[in-house]
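> coords below, sequence missing:
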């Protein structure tokens, strides 16, 4: 049995200064880096997810309701879609990009990105792939999903951290339970949109997620 850490959407647009910031997002990026540096030997694999929007339809809106529609964010090939520079990527084995042409909250909707198509905070400006490249990658029928990748690496136990607690973290954790994994969400390594996250925590626990 293998154990994996899933780092959800720790991207520039979801941190302070981005187009859809989560309060405390940058602090979460730094805290995850510190945690992984100290505890990476407790995991067989570390993976990260990214919102990676090309034409996500009505997921974007000029007058968003901040429930089902949102301001443009994490557009493929832009700095906003890059991983936050305070997130240390040294131990990340694979990246899964989601939401190319529709809303996508769960990391289990993502597909494996080629190693040369993952923009991170450590890349120099101009290093991000062109949107045309992203479109070709997203259209690849042979793209590997997160569940396929975890199964191929014999993962049975996952720990989920990242942004935002009440949206993509929760969706990823609940999908992981549905896929048959043992799932833990580390509350101190997440940050949420709602001021009170009790409902999100309750929904995760009801869905079979352990909270730490």
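That came through, no problem. Predicted model, so just to flag it, every value in this text is computed and none were measured. Numbers count the residues shown, from 1 in each chain.
> going forward, measure contacts between C-alpha atoms and count neighbours the same way
OK.
> Sort out which residues of stretch 85-93 are buried, please.
Of all the residues in stretch 85-93, those buried under the rule 16 or more other C-alpha atoms under 10 Å are 85, 86, 87, 88, 89, 92.
> Now do the end-to-end distance for it.
Distance between the boundary residues of stretch 85-93 (C-alpha to C-alpha, to the nearest Å) amounts to 17 Å.
> how far out from the middle of the chain is it?
Between the mean C-alpha location of stretch 85-93 and the chain-wide mean there is a distance of 13 Å, by C-alpha atoms, centre = their mean, to the nearest Å.
> ok, structure two:
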């Protein structure tokens, strides 16, 4: 039987409004995901909830811009999601449903976008090893960075992958059309939740 995964990507305080790298609409995305988990979490065999978990004593392999250099918001970023800080904590809406999933940490000392680079806390499993052959729905922040990398990486690893569109938001909204062309070319479906087939109803189209 095919394993069905929901991957909730980096819905942390620093990536929501008011955070060090707040994405417009991040808080609303968190609320939508939490509601979705309450209503549909039982459709999945596992729910993975990822957190950027950077070190505070290094630039994490060039991921943090070091003054006087300014972040370019493509490859270098302001300090964010330092392990065990409030900024790295899950948004309260996600924290409220955290017990429905398993936490994944990534990026401790290195740049890390894809959740496949993370480790499941408690079991020590590599996410990379979990995804081949799975049916995966990806949600979270940000659409054009960590959601993108997770979706493309999962597809490359042999999973069937969808992004649930209204449960994500982009750093650069002007680039979303191009992003979605890239996802489609890789075989990643982008769907609205209203159009989402119930995983329990059978295999997916495409």
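Perfect, I can see it now. What you see is a predicted model, and the numbers here were worked out from it, not measured in a lab.
> tm score of chain vs chain?
Laid over one another, the chains give 0.84 as their TM-score (TM-score structural alignment, normalised by the length of structure 2), with 182 aligned residues with a C-alpha RMSD of 1.5 Å.
> and the buried residues of stretch 85-93 of structure 1 as CSV, adding distance to residue 212 of structure 1 and secondary structure?
Below are these laid out as CSV (distance: C-alpha to C-alpha, whole Å; DSSP: H, G, I helix; E, B strand; the rest coil):
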residue, distance to residue 212 of structure 1, secondary structure
85, 26, coil
86, 23, coil
87, 21, coil
88, 22, coil
89, 23, coil
92, 22, coil
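> For stretch 7-24 of structure 2, buried residues please.
The neighbour-count check on stretch 7-24 of structure 2 (16+ other C-alpha under 10 Å) flags 7-16, 19-24 as buried.
> out of these, what pair is the most spread apart?
Taking C-alpha to C-alpha as the measure, the buried residues of stretch 7-24 of structure 2 span a maximum distance of 22.8 Å, between 7 and 20.
> re earlier: I'd like to know which of the buried residues of stretch 7-24 of structure 2 is nearest to residue 138 of structure 2.
Proximity of the buried residues of stretch 7-24 of structure 2 to residue 138 of structure 2, judged by C-alpha to C-alpha, is greatest for residue 7, which lies at 4.9 Å.
> Strands along structure 2, start to end?
Secondary structure of structure 2 (DSSP state E): strands at 4-9, 46-52, 102-106, 119-120, 135-141, 160-169, 189-191.
> and among those strands, the most buried is which?
Here the criterion is mean neighbour count by mean count of other C-alpha atoms under 10 Å, and of the strands of structure 2 the winner is strand 135-141, at a mean of 26.
> Now flag whichever of the buried residues of stretch 7-24 of structure 2 is closest to residue 147 of structure 2.
residue 9 (6.3 Å).
> For the closest one, give me its contacts.
Shown in contact with residue 9 of structure 2 (C-alpha atoms under 8 Å, 6 or more residues apart in numbering): 49, 50, 51, 115, 138, 139, 140, 141, 142, 146, 147.
> And for residue 96 of structure 1?
47, 48, 49, 50, 107, 110, 111, 112, 113, 145, 146.
> repeat that with 6 Å
Under the criterion of C-alpha atoms under 6 Å, 6 or more residues apart in numbering, the contact partners of residue 96 of structure 1 comprise 49, 110, 111, 112, 113.
> Make CSV out of the residues you listed and add distance to residue 41 of structure 1.
CSV is the format used below for these (distance: C-alpha to C-alpha, whole Å):
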residue, distance to residue 41 of structure 1
49, 21
110, 25
111, 25
112, 23
113, 24
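> all helices for structure 2, in order.
If DSSP state H is used as the criterion, the helices of structure 2 fall at 26-40, 92-95, 127-130, 148-156, 176-185.
> Need the winner for burial among those helices.
Among these, judged by mean count of other C-alpha under 10 Å, the one packed with the most neighbours on average is helix 148-156 (a mean of 23).
> what's that helix in contact with?
By C-alpha under 6 Å, 6+ apart, helix 148-156 of structure 2 touches 113, 114, 115.
> how many neighbours does the last one have?
Looking back up the chat, that one is residue 115 of structure 2. By other C-alpha atoms under 10 Å, 31 other residues sit near residue 115 of structure 2.
> how close does it sit to residue 72 of structure 2?
From residue 115 of structure 2 over to residue 72 of structure 2 (counting by C-alpha to C-alpha), the distance is 22 Å.
> How about residue 179 of structure 2?
Distance of residue 179 of structure 2 to residue 72 of structure 2, computed by C-alpha to C-alpha: 19 Å.
> Kindly report the same for residue 14 of structure 2.
In this view, residue 14 of structure 2 and residue 72 of structure 2 are 17 Å apart by C-alpha to C-alpha.
> likewise residue 49 of structure 2?
From residue 49 of structure 2 over to residue 72 of structure 2 (counting by C-alpha to C-alpha), the distance is 27 Å.
> Serialize the strands of structure 2 to a markdown table and add fields for distance to residue 30 of structure 2.
Compiled in a markdown table, the strands of structure 2 are given as follows (distance: least, C-alpha to C-alpha, whole Å):
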| stretch | distance to residue 30 of structure 2 |
| --- | --- |
| strand 4-9 | 10 |
| strand 46-52 | 12 |
| strand 102-106 | 16 |
| strand 119-120 | 21 |
| strand 135-141 | 8 |
| strand 160-169 | 8 |
| strand 189-191 | 18 |
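> Looking at the ones you listed, spot the one closest to residue 28 of structure 2.
Closest of the strands of structure 2 to residue 28 of structure 2 is strand 160-169, at 8.4 Å (criterion: C-alpha to C-alpha).
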